[in-house]
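J.: structure of the sequence below:
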Amino acid sequence: MIIREAEEQDLDKLIELWYEASLKAHDFIDPKYWEANKTTMRELYLPLSQNWVVGDCDGFVSMMGSEVNALFVSPGQQHKGLGTALVNWAKREEGTLTLNVYARNEKAIQFYEKMGFANIETSMDEVLNEKQFRMQWVKG
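T.: Next comes the predicted model:
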């Protein structure tokens, strides 16, 4: 599986992937929230991060150092090893990885636990009033 750095021309695909995957993974959050944040994601969050894509933008990981800001796989490409490949790639790059995940996103939590992450902190996302977990992986 080839993982490469995202390029400017990938941004529209990444935003659509993020949006579609967010709707599926976070069905407990009003879809209007994701729609309202498309521009912020495109103009702020992705440009501030290092973004790496797998396949033809079938999945991506956004990182700031060892912080995983986003990990998304296209709904039609899930359960094919793309997310695992992206996390394993990030593990090779960094000795420690941290991320936040909503407590109600049980599939993501199970995935991260399978990848060796552990919950190190619980907090509230004040904007959405959703409990979230801070998870961490440390190279053994």
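J.: okay, CA-based contacts and neighbour counts for the rest of this
T.: Fine.
J.: for stretch 5-22, which outside residues touch it?
T.: The contact list for stretch 5-22, computed with C-alpha atoms under 8 Å, 6 or more residues apart in numbering, reads 34-35, 38, 41-42, 50-53, 57-60, 72-75.
J.: what about the residue lying closest to Lys38 once chain neighbours are set aside, how many residues nearby?
T.: Among residues not flanking Lys38 along the chain, Ile15 sits closest, at 6.7 Å (C-alpha to C-alpha, 6 or more residues apart in numbering). Close neighbours of Ile15, defined as other C-alpha atoms under 10 Å, add up to 17.
J.: Ile15 is in what secondary structure piece?
T.: Following DSSP states H and E, one finds Ile15 within helix 11-25.
J.: before we move on, the earlier item: any idea how far Ile120 is from the residue nearest to Lys38?
T.: For Ile15, the distance to Ile120 equals 29 Å [C-alpha to C-alpha, to the nearest Å].
J.: another sequence for comparison is provided below:
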Amino acid sequence: MINIRTSRPDEGQRAVEIWRRAVDATHGFLSKEDRRAIDEMVCDFLPQVSLWLAVDGNDYPLAFMYIDKGHMEALFVDPACRGMGIGAALVSHGLSLHPGMTTDVNEQNVQAIGFYEKMGFSRTGRSSLDGQGRAYPVIHLKYIA
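T.: Purely as a prediction, here's the structure:
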């Protein structure tokens, strides 16, 4: 059974661990230098913000989502739990709070784009650079009910 709840301050390190495992499994397109730089930013950022966590029956975090002003900035699922509907449950929860939710996905992350389109998101644009100005194109998506 999966429950969704807000994170506690002591769960920041687990969120970083989930992020690292998920990125290692899905973001092979990142250069080693960019991966290290992004890791530093994530280690500083994730423990400081309130996240939505998907937790198992023992209250152990398996995935997280971060939404800022209706924009899903992050959704990461521990690779050991992929394909179990956890990401979909988090997105559905986010949509219940923000019906017109938007998100951005790296163009090279084809599986993620397919996941969001299956969830009802539509492409609204493309940027040739990511949010930090790196040369990783981003697809902009919005949920259309």
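J.: rewinding a little: distance check, the residue nearest to Lys38 of the first structure against Ala6 of the first structure.
T.: Applying C-alpha to C-alpha to Ile15 of the first structure and Ala6 of the first structure gives a distance of 12 Å.
J.: the helix or strand Val105 of the second structure falls within - contacts with which helices or strands?
T.: For Val105 of the second structure, the element it lies in under DSSP H and E is strand 102-106. Using 3 or more C-alpha pairs under 8 Å, 6 or more residues apart in numbering; DSSP states H and E as the contact criterion, the secondary-structure elements in contact with strand 102-106 of the second structure are strand 71-77, strand 138-143.
J.: mind listing what's buried in the helix or strand following the longest one?
T.: Proceeding C-terminally, strand 71-77 of the second structure gives way to helix 86-97 as the next helix or strand, assigned by DSSP H and E. By neighbour count, and taking 16 or more other C-alpha atoms under 10 Å as the criterion, the buried residues in helix 86-97 of the second structure are Ile86, Gly87, Ala88, Leu90, Val91, His93, Gly94, Leu95.
J.: matching residues in the first structure for helix 86-97 of the second structure?
T.: The alignment of helix 86-97 of the second structure onto the first structure (TM-score structural alignment) covers residues 82-93.
J.: not counting its neighbours along the chain, what's nearest the residue most central in space within the second structure?
T.: What sits nearest the mean C-alpha location of the second structure, by C-alpha atoms, centre = their mean, is Leu75, with 1.6 Å. Once flanking residues are discounted, Leu75 of the second structure sits nearest to Met65: 4.4 Å by C-alpha to C-alpha, 6+ apart.
J.: tell me how far stretch 116-136 of the first structure lies from the chain's centre.
T.: Chain-centre distance of stretch 116-136 of the first structure: 14 Å, with C-alpha atoms, centre = their mean, to the nearest Å.
J.: which residues sit against that stretch?
T.: Under the contact criterion C-alpha under 8 Å, 6+ apart, stretch 116-136 of the first structure has outside partners 29, 96-104, 112, 137-138.
J.: any chance of those in CSV, plus neighbour count and distance to Gly65 of the first structure?
T.: As requested, the contacts of stretch 116-136 of the first structure are exported to CSV (neighbours: other C-alpha atoms under 10 Å; distance: C-alpha to C-alpha, whole Å):
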residue, neighbour count, distance to Gly65 of the first structure
Ile29, 16, 28
Thr96, 17, 10
Leu97, 20, 9
Thr98, 19, 10
Leu99, 19, 11
Asn100, 20, 15
Val101, 19, 18
Tyr102, 20, 21
Ala103, 17, 24
Arg104, 17, 26
Tyr112, 21, 18
Trp137, 21, 14
Val138, 13, 14
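J.: distance to Asn129 of the first structure added to those, as TSV?
T.: Formatted as TSV, the contacts of stretch 116-136 of the first structure follow (distance: C-alpha to C-alpha, whole Å):
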residue	distance to Asn129 of the first structure
Ile29	10
Thr96	28
Leu97	25
Thr98	21
Leu99	18
Asn100	14
Val101	13
Tyr102	10
Ala103	11
Arg104	12
Tyr112	22
Trp137	26
Val138	29
